[in-house]
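**Student:** requesting a structural model of the entry that follows:
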Amino acid sequence: MDKIFLFDALREATDEEMQMDKSVFVLGEDIGHYGGSYKVTKDLHIKYGDIRVLDTPIAENSFMGMAIGAAMTGLRPVVEGMNMSFLLLAFNQISNNAGMLRYTSGGNFKIPLVIRGPGGVGKQLGAEHSQRLEAYFQAIPGLKIVACSTPYNAKGLLKSAIRDNNPVIFFEHVLLYNLKGDIPKNEYFLPLDKAELVRCGSDVTIVTYSRMRYHVLQATDILVKQGYDPEVIDLISLKPIDIISIVESLKKTHRLLIVEECMKTGGIAAELIAQVNDNYFDLLDAPMIRLSSQDIPTPYNGTLEKATVVQPEQVIDAVQKLLS
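**Tutor:** Predicted coordinates:
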């Protein structure tokens, strides 16, 4: 096992797939000679040249359209969004082209496209750089969405995403790039549609994803000392949601707490609650609780920014409430 940073795990995955398959190429703003804003593509242009590691103009709608066209003709583009919120400028291409073309062409075209980059609430990056776009893309038919949370799953998921024949939105959290973790020396892949059981427990099921995994684990350490036994699931796959893993957990705990950085209105938790309520309501012994970010633009002020995002103390309070 090697212990590496999350951004290096993503870089390794990209490098290995580019070396294995000449149809894989990377494009985006400052991803060539600069190496990307978070160094995920550092020095890859030296190894693969300026065509396979392609610096683009600041024109998201244009280079997204180019990437979709390249995917239609047999290439496997990996688009890096310097910040995922910038990709709202390419929303038309992602929804009306990437998500639909395989269906509207009657299966004549495959769209093996990965759209990856940093998102989430950082540290005083301001409202326009702190957006949580999971719910925006979750409503688009034809897309797969994953959110990595560790160096291990980041590498395994990205390799699987690059080899998938469908468009994959690949969320990375801006505050997790410097997270270190163990990576196997041998090649491995992880499924794009499965949640991860992070901790086994019997009292309550806590479902989370991305950076909130670590807020939940901080809270769990305290809850265990207080005599509680929470089960923690990292969704990873936001579309489709791995409802089966969650249901198996609810059969033991009969209580559900969802912790997300997404906005409360129309967020991932809202969809998950709807699915459980529609199909598995009888498993519940208490009302479901969701902890989500405030429905406001993220403030620049550090204290106010912190107040908009779920904190470990809120997770502790919610579990105590569910089990009281």
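**Student:** every contact and neighbour count from this point should use C-alpha atoms.
**Tutor:** OK.
**Student:** which parts of the protein are strands?
**Tutor:** For the chain, the strands defined by DSSP state E cover 2-5, 24-28, 53-55, 76-80, 114-119, 144-147, 168-173, 180-183, 196-199, 204-208, 230-234, 237-239, 256-263, 289-293.
**Student:** the third one packs against which elements?
**Tutor:** On a contact count with 3 or more Cα pairs under 8 Å, 6 or more residues apart in numbering; DSSP states H and E, strand 53-55 meets strand 24-28.
**Student:** which outside residues touch the strand it packs on?
**Tutor:** Contacts of strand 24-28 with the rest of the structure, by Cα atoms under 8 Å, 6 or more residues apart in numbering, involve 17-18, 51-56, 63, 75-82, 162.
**Student:** what about that strand, distance to the chain center?
**Tutor:** 19 Å (Cα atoms, centre = their mean, to the nearest Å).
**Student:** could you do stretch 169-186 as well?
**Tutor:** Chain-centre distance of stretch 169-186: 11 Å, with Cα atoms, centre = their mean.
**Student:** next, the structure of the following sequence, for comparison with the previous one:
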Amino acid sequence: MAAALRVLSRAGLHRSPGPLRRGFRASPPAAVQVTVRDALNQALDEELERDERVFLLGEEVAQYDGAYKISRGLWKKYGDKRIIDTPISEMGFTGIAVGAAMAGLRPICEFMTFNFSMQAIDQVINSAAKTYYMSSGMVSVPVVFRGPNGTSAGVGAQHSQCFAAWYGHCPGLKVVSPWSSEDARGLLKSAIRDDNPVVMLEHELMYGVPFEMSEETQSKDFLVPIGKAKIERPGTHITLVSHSRPVGHCLEAAAVLAKEGVECEVINLRTIRPMDVETIEASIMKTNNLVTVEGGWPQFGVGAEICARIMEGPAFNYLDAPAVRVTGADVPMPYAKILEENCIPQVKDIIFAVKKTLNI
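**Tutor:** The predicted structure follows:
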């Protein structure tokens, strides 16, 4: 055997495998930068290819490639039967999507903005969310309602509000709110495969933001489980809980505070309903302090729900100070840029809340 190897080696046909050479370590595959927009596009493409029951409908999703280019290239690839342009009638095409789901298909219904979903809220709540219960489990409604949610930039009061609390209030719906490209890709694929109606609240200002994605998170089999939060940054002094775009603000605030010796644990909720209270409780039991951050209004908001759950649960006894909420201002969104900025939680607001809670 040794002689045979020597012959092969002289002929250049035998080489020791790289990782066995002394001092050599195989480097992991390099992460690549993927925007939230491209992550959503990839997820749609893969799920349309995987399951012929999946189709996308909404305003300008087909020939125009989507108002935000989320569905770029899909109409050319899958055609009119799978990528369907609709009239400007949210109540109409949302009803079509819900009916198709009841009939066994798996529609993805895109709202150009969730502000326009108010036109179709009867279909989302009374038709989609309640049918499984009212049919005694005989009729499932596997539909995804998705599109940009929350504050935009310079579009006024009727286009800049967060509907996380609105839809999170309703039993029968699952509600997800991604921040990163990994969140967007993994949650959308999970939502499409789920047998329940899922509301996916994306953020318009995040579509063009790139995030590093590993080879694993780009796999066709990669899913982000609905109902499970993610600890984006571990810490010991205070817990910051957020969802969607403000998660990035929390991480920025945590980086600033770390220079002052304050270590924040940042939790990315990912899912509004069902809410992963266990992860929040475990964090509070370690840090003994809580600040919630969201872009929505304060009254009956996501932060208010988190505070109530903590008040009622075992983690309350671990708090060293009252929980603090950082939210959008309790007003309709102004159009003027400087007023708009003052209505949206900023990094400085989070830092102020943390210092107030820790009394520093």
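**Student:** and the TM-score between these chains?
**Tutor:** Comparison of the two superposed chains (TM-score structural alignment, normalised by the length of structure 1) gives a TM-score of 0.98, and 324 aligned residues with a Cα RMSD of 0.9 Å.
**Student:** rewinding a little: need the strands of structure 1 in TSV with mean neighbour count and distance to N97 of structure 1, can you?
**Tutor:** Below are the strands of structure 1 laid out as TSV (neighbours: other Cα atoms under 10 Å; distance: least, Cα to Cα, whole Å):
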stretch	mean neighbour count	distance to N97 of structure 1
strand 2-5	15	34
strand 24-28	24	18
strand 53-55	22	21
strand 76-80	26	15
strand 114-119	25	13
strand 144-147	26	14
strand 168-173	25	13
strand 180-183	18	35
strand 196-199	15	31
strand 204-208	27	30
strand 230-234	23	30
strand 237-239	24	18
strand 256-263	25	25
strand 289-293	21	30
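**Student:** export those strands to a markdown table and tack on distance to F281 of structure 1?
**Tutor:** Formatted as a markdown table, the strands of structure 1 follow (distance: least, Cα to Cα, whole Å):
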| stretch | distance to F281 of structure 1 |
| --- | --- |
| strand 2-5 | 41 |
| strand 24-28 | 44 |
| strand 53-55 | 49 |
| strand 76-80 | 40 |
| strand 114-119 | 33 |
| strand 144-147 | 26 |
| strand 168-173 | 30 |
| strand 180-183 | 37 |
| strand 196-199 | 22 |
| strand 204-208 | 14 |
| strand 230-234 | 19 |
| strand 237-239 | 21 |
| strand 256-263 | 11 |
| strand 289-293 | 14 |
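**Student:** of these, which is nearest K42 of structure 1?
**Tutor:** strand 53-55 (10.2 Å; Cα to Cα).
**Student:** what's the closest one aligned against in structure 2?
**Tutor:** On structure 2, the counterpart of strand 53-55 of structure 1 by TM-score structural alignment is residues 83-85.
**Student:** again with stretch 17-25 of structure 1
**Tutor:** Counting by TM-score structural alignment, stretch 17-25 of structure 1 corresponds to 47-55 in structure 2.
**Student:** please enumerate the helices of structure 2.
**Tutor:** 2-10, 36-50, 74-78, 90-102, 121-122, 131-134, 164-168, 181-193, 246-258, 277-287, 302-312, 337-343, 347-358 (DSSP state H).
**Student:** next, format those helices as TSV and append mean neighbour count.
**Tutor:** What follows is those, written out as TSV (neighbours: other Cα atoms under 10 Å):
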stretch	mean neighbour count
helix 2-10	11
helix 36-50	20
helix 74-78	17
helix 90-102	21
helix 121-122	16
helix 131-134	15
helix 164-168	21
helix 181-193	25
helix 246-258	20
helix 277-287	19
helix 302-312	19
helix 337-343	15
helix 347-358	18
